[in-house]
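J.: What follows is a predicted protein model with its sequence.
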Amino acid sequence: MESERRGPPDKSAKRFSIFGPNDDSRVPGEALVELKPEAARRVTVSIPDASMLEGTGVKQLGLPDLDEALQDIHVRSISHLYLPSPPTLAGHTFVAEVGEESHFRIQYDPATSIDEALATLTKKGNRDVLSAEPNHWRQGMTAGSRHGSHHPRQWGLPKIDCPTAWQRTIGDANVVVAVLDTGVDLNHPDLRPHLVAGKNCVAFDVRPTPPDGYVLLGNYTGASGPPEDEVGHGTHVAGTISCERTSMDGVAGVTWRCGLMPVRVLARAYEQSTREVVPLGTGADTARGIRWAVNNGAKIVNMSLGDYDVNPSERSSIEYAVQRNVVVVAAVGNDGRSDPTYPAALPGVIAVAATEPQSQLASFSNFGDHVSVCAPGVKIRSTYWGGGSYTELSGTSTASPHVTGVAALLLSLNLGLTASDVTQIILGTATPLRKQPADPVPNPTFGRGLVNAEAALQRALGL
């Protein structure tokens, strides 16, 4: 169990993340509980998933010892963590995914200490509880504000050799990329042709306790409504992955044809003192979003989000994705630190750092042994929320979708490639970069180097 000695975020140090490695990023009033399989079979209460969270009032599971523990921590609601996956047909019987019925999201009075709540659940419910973990905040990985003027061209695309790669493929609509983010502007004219059915997975408590100094705005309870962007972050990420230029002022994506699946896992948070808007969510919603995307046909998952603490549910969902042959890509963070961030540092994830036009590591980009590759991440022009607009953003959030786009080009060229094939091709064809001439490759600054679209496609073709 994690110690509660860590305090609220220290804002005296200059960084772009709400939380640093030594801050307590746990969500007050929330626990993620996995029951032992035998206990899950004894649950006698009908439990909704989080899309039905608001107003359900379910506060027990029908397991006496655990129900007593829930009462002690002043439970507010209980929901299944994961959305139901499509059942498989075994003979003439429909069979649910093994284990999904064992995972629950418990929301309790946030005045109750997190450590006290977790200890109560595991001690009193020890007959039934396999694990009780905190939920953690997750933030979009954009560094600073949008830029007012645009770069004369989309420098990132030629930097990773997209124009040459496009002579081989510009993408295939059958390759669907899940954008786990703030949602997407569903009416943006350049993105609308590429959109497939998505999902809103944001499910805060109806009385949330956001990080100190922030308030949540807009649609943030009960996973209700469409995956509509209320920040702009997800719209920008989506346009970098797949977009065809339709006007002189428009932009192109790394692919021009691949499908975009908006999975909303980050809401709109507002810092009152600075008037800053940030994308904010939790690891639980990210975990649910991954599974939903995999179950609904995504071939690649992009996560331009993260934090410095591991969420076990995210680890489990990424394992779920990898086992089902889905490529997972994530941003490493924007604090200029070597500390690993999650989900980027989890096994099976392509972890992406950000570079400047001169192929130097961006000043804000995190680094470290967990970095897989790097990609352009400074003043990246892409689609933006509201009125079919465009803007420039910087961050590892904008680097990650470049790598995701290259993965989509590879699958467009050959849908028979496995997720492991795609990962190894991207890593094996990156242009080596070094901070010092004698540095090895891979190295903690750039990983394997700068992603290269054309080299990756050549490798896939055996050229």
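T.: That came through, no problem. Numbers count the residues shown, from 1 in each chain.
J.: alpha carbons only for contacts and neighbour counts from here, please
T.: Will do.
J.: so residue 301 makes contact with residue 328?
T.: Yes - counting by C-alpha atoms under 8 Å, residue 301 touches residue 328, with 4.9 Å between them.
J.: so residue 362 sits right up against residue 378, yeah?
T.: Yes - between residue 362 and residue 378 there is a contact at 7.1 Å, judged by C-alpha under 8 Å.
J.: try this one next to it:
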Amino acid sequence: MSASHLSMPWAPTARAYCSPRRLIFTLALGEGVEKIPARSAVRAFGLDPASETGHGAVDRVLRIPGENIAIARLHDAAVGQDSFDMVEHASGLSRTYVATFSDIVRLDETVDALRQLGVVTAASMDYFVTAADAGMTPATPSPDDLWPWERVGADAARALEAGDPAVTVAVLDTGAAMRHAELVGRVGAGFDAVDFAQSELGSGMELVGDFGERDTDPDEGRNPHGTACLAIIGGQGRNMPAGLTRTNSLMPVRVLASAAKPGRREERVVGLGALSDIDYAIKRSVDLGAKVLNCSFGTAESDLLPDDPKPHEATTSYALARGTVMVAASGNSGKTERYYPAAADDVIAVGSHGREGAASPFSTKGDHVDLSAPGERVLCPSIDGYHRVTGTSFAAPFVAGAAALIVARARKMARPMTSAKVRDLLVASCDPWSGTAPEGSGQGTLNIPRALSMLDQQMALSTTLNHPDPQSADARSASHGT
């Protein structure tokens, strides 16, 4: 689960690879260009992208690699085509653009030049990221497969809280095998945000199946990564344990295309996505009403250039400002390092533990990791059958499911929950580690019924403090000013 190492026509000094034809830049507040159409409108309605921004210095820099440039705004407005609100303006999303070049060019120098301009607040190459699992093996379901759900207290949690269809969980991943028995009747409308071509990958990876066009169909026929995450959160429970919530709505969002090494497409398929597509999907999911986002992918900070912005920095800030709870996998490197979006402020970063409650050796560590959840040999649906999966990618949806139940329960009491509040509750209620966990593994392991009970206690205390019994001595004393 890291920035992808592909065989590209060229490579900058960063360890990660990126599109050789596309870069992203953000203009300063008040300098956005309304005449530049959104990329979604270019794709859906055939609008012509712009060839220049109208900012002379910016346009001169963009022409250095080549004259044939297509410029489009990355994001749509939450309401209306161009009616961005203050949150969108403040986060910079209303003035973020994608410049696509007709030929393969060197973009690192162009990005450096853009960063020197006062009218540009951020610029970066469009990196690729993978969501590779730590292991997938075909499986026949057995009673031994109950342990992850028993470990987090799934049955007791469902008895306390059934969930709420008004609270939607968006799973940003490889899409979903919509026909699988574990998902039929459980997943709602989603969308496909993948928007890049084979020519942007060089010779290192080969795209497989559906790619290159945004549409409303997140169906996936090759990579079960997203299908597994969806089933953990809210699957039907046909031949595996039921998902943590049977009521909350599920939104599958395809941000990762299926890719394989040339000639090995039958052996191993991984999820592969561009940061710009993921950013588009984060904002669009929030604008469509998702209250919880599960992100089982990440980019290592060490893979980037020193002056690169942190991946998903603006869209994560936007989601949190809208009150969305963000959950992300910490990574599978086994090192102490920072992956994004897991390392972003107020994103709930999830590590992995095994059956006995010990931290998984592959789980990425750091002081930003909040807690751990089952991530070793977890039974999940594949495209057609079942398999056991390993990785923090599959620990994260246990926490996302818990977050969905917490938000649903609080909503019934008319109490809004932020990502920070949900994180603090999950950390305060988690079980202590079985034995000594490596430093940076989080505060403990997920305990959902305890989190829900603690939420009840907090809400009851808040109600008492805000509405004291008028007959109580304290209330009478307060009324007389004593």
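T.: Noted; the coordinates are in hand. If you're wondering where the values come from, they're calculated on a predicted model, not measured in any experiment.
J.: where do the helices sit along the stretch 201-350 of structure 2?
T.: 225-234, 275-287, 313-321 (DSSP state H, counting those that start in this stretch).
J.: Run through the helices of the stretch 1-150 of structure 1 in chain order.
T.: According to DSSP H, counting those that start in this stretch, the helices that the stretch 1-150 of structure 1 contains are 37-40, 64-72, 114-124.
J.: how near is the aligned residue in structure 2 for residue 383 of structure 1 to residue 190 of structure 2?
T.: The alignment partner of residue 383 of structure 1 in structure 2, by TM-score structural alignment, is residue 381. To residue 190 of structure 2, residue 381 of structure 2 is 19 Å away according to C-alpha to C-alpha, to the nearest Å.
J.: for the alignment partner in structure 2 of residue 262 of structure 1, what are its contacts?
T.: Residue 262 of structure 1 maps onto residue 252 of structure 2 when the alignment is built from TM-score structural alignment. Residues in contact with residue 252 of structure 2 (C-alpha atoms under 8 Å, 6 or more residues apart in numbering) are 170-173, 175-176, 187-191, 218, 226, 230.
J.: can you rerun that using 10 Å?
T.: 169-178, 187-192, 217-219, 226-227, 229-230, 285 (C-alpha atoms under 10 Å, 6 or more residues apart in numbering).
J.: Same check on residue 28 of structure 1?
T.: 107-114, 134-137, 208-211.
J.: now residue 150 of structure 2
T.: Applying C-alpha under 10 Å, 6+ apart, the residues near residue 150 of structure 2 are 156, 241, 447.
J.: Show me which of those residues is closest to residue 141 of structure 2.
T.: residue 241 (9.5 Å; C-alpha to C-alpha).
J.: Tell me the residue in structure 1 aligned with that closest one.
T.: In structure 1, residue 241 of structure 2 lands on residue 251 (TM-score structural alignment).
J.: if you skip the residues just before and after it, what's nearest to its match?
T.: residue 245 (4.8 Å; C-alpha to C-alpha, 6 or more residues apart in numbering).
J.: does the one you found really touch residue 252, like I thought?
T.: Yes - applying C-alpha atoms under 10 Å, one finds residue 245 of structure 1 in contact with residue 252, separated by 4.8 Å.
J.: intersection of neighbour lists for residue 301 and residue 328 of structure 1?
T.: With C-alpha under 10 Å, 6+ apart as the test, residue 301 of structure 1 and residue 328 both reach 177-178, 290, 318, 321, 349, 404.
J.: Centre-most residue in structure 1?
T.: Compute the mean C-alpha point of structure 1, and by C-alpha atoms, centre = their mean the closest residue is residue 303, 3.1 Å away.
J.: how about that one, what's its match in structure 2?
T.: Using TM-score structural alignment, residue 303 of structure 1 pairs with residue 295 in structure 2.
J.: The stretch 201-350 of structure 2: strands as residue ranges?
T.: Per DSSP state E, counting those that start in this stretch, the stretch 201-350 of structure 2 carries strands over the ranges 206-208, 249-254, 257-260, 270-274, 290-295, 299-300, 325-329, 339-340, 348-353.
J.: any chance of those in a markdown table, plus distance to residue 58 of structure 2?
T.: Shown next, in a markdown table, are the strands of the stretch 201-350 of structure 2 (distance: least, C-alpha to C-alpha, whole Å):
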| stretch | distance to residue 58 of structure 2 |
| --- | --- |
| strand 206-208 | 33 |
| strand 249-254 | 32 |
| strand 257-260 | 32 |
| strand 270-274 | 23 |
| strand 290-295 | 33 |
| strand 299-300 | 28 |
| strand 325-329 | 34 |
| strand 339-340 | 28 |
| strand 348-353 | 37 |
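J.: closest to residue 36 of structure 2 out of those?
T.: strand 270-274 (21.3 Å).
J.: how far does that closest one sit from the chain's center?
T.: 13 Å (C-alpha atoms, centre = their mean, to the nearest Å).
J.: Which elements pack onto it?
T.: strand 120-130, strand 168-173, strand 206-208, helix 225-234, strand 257-260 (3 or more C-alpha pairs under 10 Å, 6 or more residues apart in numbering; DSSP states H and E).
J.: what helices or strands is the first one leaning on?
T.: Here strand 120-130 of structure 2 touches strand 18-27, strand 96-101, helix 108-115, strand 257-260, strand 270-274, helix 275-287, strand 299-300, going by 3+ C-alpha pairs under 10 Å, 6+ apart.
J.: how big's the offset between it and structure 1?
T.: For strand 120-130 of structure 2, the mean deviation from structure 1 after alignment is 1.9 Å (mean C-alpha distance after the TM-score superposition for structure 1).
J.: against structure 1, where does that strand fall?
T.: Counting by TM-score structural alignment, strand 120-130 of structure 2 corresponds to residues 129-139.
J.: What of the second one?
T.: The aligned range for strand 168-173 of structure 2 in structure 1 is 176-181, by TM-score structural alignment.
J.: could you check the angle strand 259-264 makes with the biggest helix by length in structure 1?
T.: As assigned by DSSP state H, the longest helix anywhere in structure 1 is helix 396-413. Per axes from the mean of the first three to the mean of the last three C-alpha atoms, to 10 degrees, the angle that helix 396-413 of structure 1 makes with strand 259-264 is 140 degrees.
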